[in-house]
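Colleague: Sequence and predicted structure are below.
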Amino acid sequence: MENAMLWVKSFHIIFVISWFAGLFYLPRIFVNQAMASEAAEQTRLGLMARKLYRFMTPIAILALIFGLWNWSFYGFYLGQGWAWMHVKLTLVTALIAYHAWCGKIYRDFAAGKNTRSHLWYRVFNEVPVLILIAVVILVVVKPF
């Protein structure tokens, strides 16, 4: 059973890395889209955003499924000594919300309703970086 869980953990890590690649790149597309002045460039960037969002959503779901499967192996325990897991789960929830927000932004661009500047998207792009740093420290160091 322990060997099987190593496979589950491996796939969880693979899908989390892949999800984060999308979370890092999609807002960069938004930066460029907010700066684009030509219709052809807007269309090309919109197509890139749509394809990336549609690709990264199933990857996010797989990351969550394998994460829950891995966590279930340990009995979903959240008692004393597992306070780091509470914080991690809160950050994962924030990532899910961020992912959904990216979907809304993509749809706003597609509908011609973007009202934010490229500078706003540059700051927005840093959110998953900060969450990644916090999650890695929580999982490795378990500071609580």
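Modeller: All right, it came through fine.
Colleague: Every contact and neighbour count from this point should use C-alpha atoms.
Modeller: Noted.
Colleague: can you give me the helices in the protein?
Modeller: 2-35, 39-73, 83-110, 118-124, 127-141 (DSSP state H).
Colleague: what comes up buried for the fourth one?
Modeller: Under the neighbour-count criterion of 16 or more other Cα atoms under 10 Å, helix 118-124 has 118, 121, 124 buried.
Colleague: and the comparison structure, right after this:
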Amino acid sequence: MLWIKALHIIFVASWFAGLFYLPRLFVNHAMVSDAATIAQFKLMERKLYRFMTPLGVLALLFGSWLWLGYGYTGVWLHIKLALVGVLVAYHLYCGHLVKVFATDANVRSHVFYRWFNEVPVLILFAVVLLVVLKPEFA
């Protein structure tokens, strides 16, 4: 079971690298106006999203395997799973934004994407605390 845990951690860390970097690309993409740079950002965004999606799927699969293997229960786990659901929705919304930028349909400023970029940081912070501390809720 330790191999499963190790693989889960590896894929979570890899997935989060993409979740941290892709919105950062959106920040920079929203700030530029020359065609060559825009084309480069479109390519980078598309390739990164296509690469990070299987990493997220593998993180979820190995996480589910751990959950079933260890039989964890508790309110902390329900909160963690809800946060993972938010993270999956965030990932899918990033995919939507890749398409928005690909069609030159973005209407949001770089400031929006700077705030948007902080969402996975906050979720990671909360999930790590929940998993490590496993707090008891009354």
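Modeller: That came through, no problem. All values reported here derive from a predicted model rather than from experimental measurement.
Colleague: Including distance to Arg44 of structure 1, could the buried residues of helix 118-124 of structure 1 go into CSV?
Modeller: Formatted as CSV, the buried residues of helix 118-124 of structure 1 follow (distance: Cα to Cα, whole Å):
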residue, distance to Arg44 of structure 1
His118, 17
Tyr121, 18
Phe124, 21
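Colleague: just these now: which is nearest Phe24 of structure 1?
Modeller: Phe124 (9.9 Å; Cα to Cα).
Colleague: mind listing what the closest one touches?
Modeller: Contacts here follow Cα atoms under 8 Å, 6 or more residues apart in numbering; on that basis Phe124 of structure 1 touches Pro27.
Colleague: Identify the residue of structure 2 aligned to it.
Modeller: Taking TM-score structural alignment, the alignment pairs Phe124 of structure 1 with Phe116 from structure 2.
Colleague: Any figure for the gap between its match and His96 of structure 2?
Modeller: 14 Å (Cα to Cα, to the nearest Å).
Colleague: and which of the buried residues of helix 118-124 of structure 1 is nearest to Phe15 of structure 1?
Modeller: Of all these, Phe124 has the smallest distance to Phe15 of structure 1: 22.1 Å, by Cα to Cα.
Colleague: ok, Val16 of structure 1 - contacts?
Modeller: 59-60, 63 are the contacts of Val16 of structure 1 under Cα under 8 Å, 6+ apart.
Colleague: Need the residue closest to the centroid of structure 2.
Modeller: Most central in structure 2 under Cα atoms, centre = their mean is Leu19, positioned 3.7 Å from the mean C-alpha point.
Colleague: how near is it to Met1 of structure 2?
Modeller: Note on Leu19 of structure 2: its distance to Met1 of structure 2, by Cα to Cα, is 27 Å.
Colleague: ok, Gly95 of structure 2 touching Tyr49?
Modeller: Yes. Taking contacts as Cα atoms under 8 Å, Gly95 of structure 2 lies within contact range of Tyr49: 6.7 Å.
Colleague: Now which residue in structure 2 aligns to Lys9 of structure 1?
Modeller: That one, Lys9 of structure 1, aligns with Lys5 by TM-score structural alignment.
Colleague: Quick one: map Ala36 of structure 1 onto structure 2.
Modeller: Under TM-score structural alignment, Ala36 of structure 1 pairs with Val32 in structure 2.
Colleague: Next, count neighbours for that match.
Modeller: Val32 of structure 2 has 13 neighbours, counted by other Cα atoms under 10 Å.
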